[in-house]
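A.B. asks: Could you work out the structure for the sequence below:
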Amino acid sequence: MSKRRKKGPSHTPKAKDRHWHGFRQDARAAKASERTGTPTTGPRSKTAASTTTRSSGRPAGARRAGGAEAPELVMGRNPVVEALRAAVPGSALYVMSEADDRIREAIKIAGDRNIPLLQAGKAELDRLTDGAVHQGIALQVRPYRYAHPDDLLRRGATPLIVAADGITDPRNLGAIVRSAAAFGAGGVVVPERRAAGVTAGTWKASAGTLAGVPVAQCTNLARQLKSYQEAGCFVAGLDARGGVTVADLELASGPFVLVVGSEGKGLGRLVSETCDMLATIPMPGHAESLNAGVATGIALYEIARRRAS
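C.D. replies: Got it, this is the predicted structure:
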């Protein structure tokens, strides 16, 4: 294996050598007057805590050495079948008996995908699920192995990366990954803390595209964005306070990082200050805001259209 180089691939020039480096400085100075208003991504919708998934012996989002999350369990007949239909990667299917058609369907899908089938009694399933309602079936989800943030720079001749700042809903993260796959982004980077990781819900919302679009974790998103800038990427954050629309992001044709904020607070202060520019999505209709997944899809469509031309 080649040795990892901190500042990205050799085909991507340093920021100071790109024609837009001076423009970046002007954009940063102009941002000082753009600090009023509301974030582009709207308030997070209220969702009840899910009872169909549970991490195995660790807090939600806990990671093992090597960058993988702890195993997760999806339990209950309908949730397990839905997860298997959505190609959520399972490592084992625990069943008490072939009680009904849904359990038989789960067993068939698991068999087709070579997921080990394990017979388990009620006491064992109660122990595995910490006493939660499991209806005699549980799917153990394979731990997700995150990419290194620098790896995303190597996906394609002209990097396009999505950075998610504090997205707390795994389904929103899955929607972002799905949009990244649809519009040619090389991957998604998320913070390790106070943000959603890859769960069964993320897999389902991504409609299986997580298999082809890597998600990377970083310890500090603002610091990682600076690293991308040093590697030659222009960084733009989605925010209603932006001075340019997403359709007018001329520099998106080069190495580019799109930053989307959290559902409730938008971009964090340090992340916003690190961005080279803030961009907005015009909304002539009656809606006051968009959630992070929808906003990312619209922005990536405009970026893909500009890069194609």
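
A.B. asks: From now on I want contacts and neighbour counts done on CA atoms only, so please keep to that.
C.D. replies: Fine.

A.B. asks: just the helices in the stretch 201-309 of the chain please.
C.D. replies: 221-230, 269-274, 292-308 (DSSP state H, counting those that start in this stretch).

A.B. asks: how about a markdown table for those helices, with distance to residue 128 and mean neighbour count added?
C.D. replies: A markdown table is the format used below for the helices of the stretch 201-309 of the chain (distance: least, C-alpha to C-alpha, whole Å; neighbours: other C-alpha atoms under 10 Å):
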| stretch | distance to residue 128 | mean neighbour count |
| --- | --- | --- |
| helix 221-230 | 35 | 20 |
| helix 269-274 | 40 | 17 |
| helix 292-308 | 33 | 19 |
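
A.B. asks: Quick one: those as TSV, columns for distance to residue 106 too.
C.D. replies: What follows is those, written out as TSV (distance: least, C-alpha to C-alpha, whole Å):
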stretch	distance to residue 106
helix 221-230	39
helix 269-274	43
helix 292-308	29
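
A.B. asks: Second input sequence below; structure requested for side-by-side comparison:
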Amino acid sequence: MQGGRGSGRASTGQVRLWGHHAVEAALMNPERSHRKLWATREAIAGLAGELPEGFTVEYAQAADLARLVTRDTPHQGLVLECAPLEETGLDEVLNSADGQVIVVLDQVTDPHNVGAILRSAAAFGAAAIVTQDRHAPPESGVVAKSASGALEVVPWVRVVNLARAMEQMAEAGYWRIGLTGDAETTLGDALPTGPVALVLGAEGDGMRQNIAGHCDALARLPIGDAIESLNVSNAAAIALYAVATRGN
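C.D. replies: Below is the predicted model:
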């Protein structure tokens, strides 16, 4: 079998995805251009729908597939090589969002966290996640596996200037709420009735001062004293739930 162990960025410029949900969602996404699928026969049988006619499949044993992915990765018998998704512009999202929440990530670099946030964003109907291109992980198998299929359905907007992107959101009528444990106001009290952009900072360091300065309000989650803070993906999930259930 060709191809070595890696994070999910193939040397050919393609992206390598693995895991049942991530691969199945990518195969069902008409926006994806697929190159090749390595799989066990059992895993192929468990996929929803049918593969396109003439699709390249190389059958292999699970141990062979393990050489194509990151170490100790549960590939579940499926490894797909495909082209990266086309970039989505912020203008496109703002024009079609219809008031759906937007998640802004300031230098969140862990691909597992970004993937988990994508999954929560899909679960709670977010319009998109927005990251600064230079300080976010690339699209990869690790992100896709953690997202469990959400990479294919939630637009991921990469921008050069995150502060400017937040200004565009304000111009489009979004109320920008930055989450920080130092805020006096809780998220529930800070939520308006209109469109919301949730802004979350990097693991450990939190939001940069400039990004916090571009927020309309800063808020905290009402966690107890037993723990200092939450993982950024957990905080995002709770905040998205709060937005989805406000007023209920």
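
A.B. asks: TM-score of the superposed pair?
C.D. replies: Once the chains are laid over each other, their TM-score by TM-score structural alignment, normalised by the length of the second structure reads 0.77; 228 aligned residues with a C-alpha RMSD of 3.4 Å.

A.B. asks: ranges for the strands of the first structure?
C.D. replies: Applying DSSP state E to the first structure gives strands spanning 53-55, 72-75, 90-95, 117-119, 137-141, 160-164, 187-191, 215-218, 234-238, 244-245, 256-260, 277-280.

A.B. asks: Could you check which residue of the second structure pairs with residue 152 of the first structure?
C.D. replies: The criterion is TM-score structural alignment: under it, residue 152 of the first structure has residue 93 as its aligned partner in the second structure.

A.B. asks: Enumerate every residue touching its match.
C.D. replies: 127, 128, 155 (C-alpha atoms under 8 Å, 6 or more residues apart in numbering).

A.B. asks: Of these, just say which sits nearest to residue 214 of the second structure.
C.D. replies: Closest approach between the contacts of residue 93 of the second structure and residue 214 of the second structure, by C-alpha to C-alpha: residue 128, at 18.7 Å.

A.B. asks: Verify the stated contact: the closest one with residue 158.
C.D. replies: No: Residue 128 of the second structure lies out of contact with residue 158 (C-alpha atoms under 8 Å); the separation is 10.4 Å.

A.B. asks: Looking at these two, which is more packed in?
C.D. replies: residue 128 (25 against 21; other C-alpha atoms under 10 Å).

A.B. asks: Counterpart of the more buried one over in the first structure?
C.D. replies: Per TM-score structural alignment, residue 128 of the second structure is aligned with residue 187.

A.B. asks: now that match: how far from residue 173 of the first structure?
C.D. replies: 12 Å (C-alpha to C-alpha, to the nearest Å).

A.B. asks: With residue 23 of the second structure as the reference, measure out to residue 80 of the second structure.
C.D. replies: For residue 80 of the second structure, the distance to residue 23 of the second structure - C-alpha to C-alpha - is 6 Å.

A.B. asks: intersection of neighbour lists for these two?
C.D. replies: Common neighbours of residue 80 of the second structure and residue 23 (C-alpha under 8 Å, 6+ apart) are residue 17.

A.B. asks: between the two, which one's more packed in?
C.D. replies: Neighbour totals were compared for residue 80 of the second structure and residue 23, and residue 23 leads with 28 against 25 (other C-alpha under 10 Å).

A.B. asks: Which helix or strand contains the more buried one?
C.D. replies: helix 20-28 (DSSP states H and E).

A.B. asks: For that helix, name the packing helices and strands.
C.D. replies: strand 78-82, helix 141-147 (3 or more C-alpha pairs under 8 Å, 6 or more residues apart in numbering; DSSP states H and E).

A.B. asks: can you rerun that using 10 Å?
C.D. replies: strand 15-18, strand 34-39, helix 41-45, strand 78-82, helix 141-147 (3 or more C-alpha pairs under 10 Å, 6 or more residues apart in numbering; DSSP states H and E).

A.B. asks: I'd like the ones you listed written out as JSON lines, with distance to residue 243 of the second structure added.
C.D. replies: Shown next, in JSON lines, are these (distance: least, C-alpha to C-alpha, whole Å):
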{"stretch": "strand 15-18", "distance to residue 243 of the second structure": "31"}
{"stretch": "strand 34-39", "distance to residue 243 of the second structure": "36"}
{"stretch": "helix 41-45", "distance to residue 243 of the second structure": "37"}
{"stretch": "strand 78-82", "distance to residue 243 of the second structure": "34"}
{"stretch": "helix 141-147", "distance to residue 243 of the second structure": "20"}
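
A.B. asks: Quick one: closest of these to residue 28 of the second structure.
C.D. replies: strand 34-39 (10.5 Å).

A.B. asks: contact partners of the closest one?
C.D. replies: If you take C-alpha atoms under 10 Å, 6 or more residues apart in numbering as the criterion, strand 34-39 of the second structure is touched by 1, 14-18, 23, 26-27, 44-45, 55-62, 64-65, 68, 75-84.

A.B. asks: Aligned to residue 173 of the second structure, what sits in the first structure?
C.D. replies: Checking TM-score structural alignment: residue 173 of the second structure goes with residue 232.

A.B. asks: Count the neighbours of that match for me.
C.D. replies: For residue 232 of the first structure, the neighbour count with other C-alpha under 10 Å is 26.

A.B. asks: again, but for residue 28 of the first structure
C.D. replies: Neighbour number of residue 28 of the first structure under other C-alpha under 10 Å is 16.
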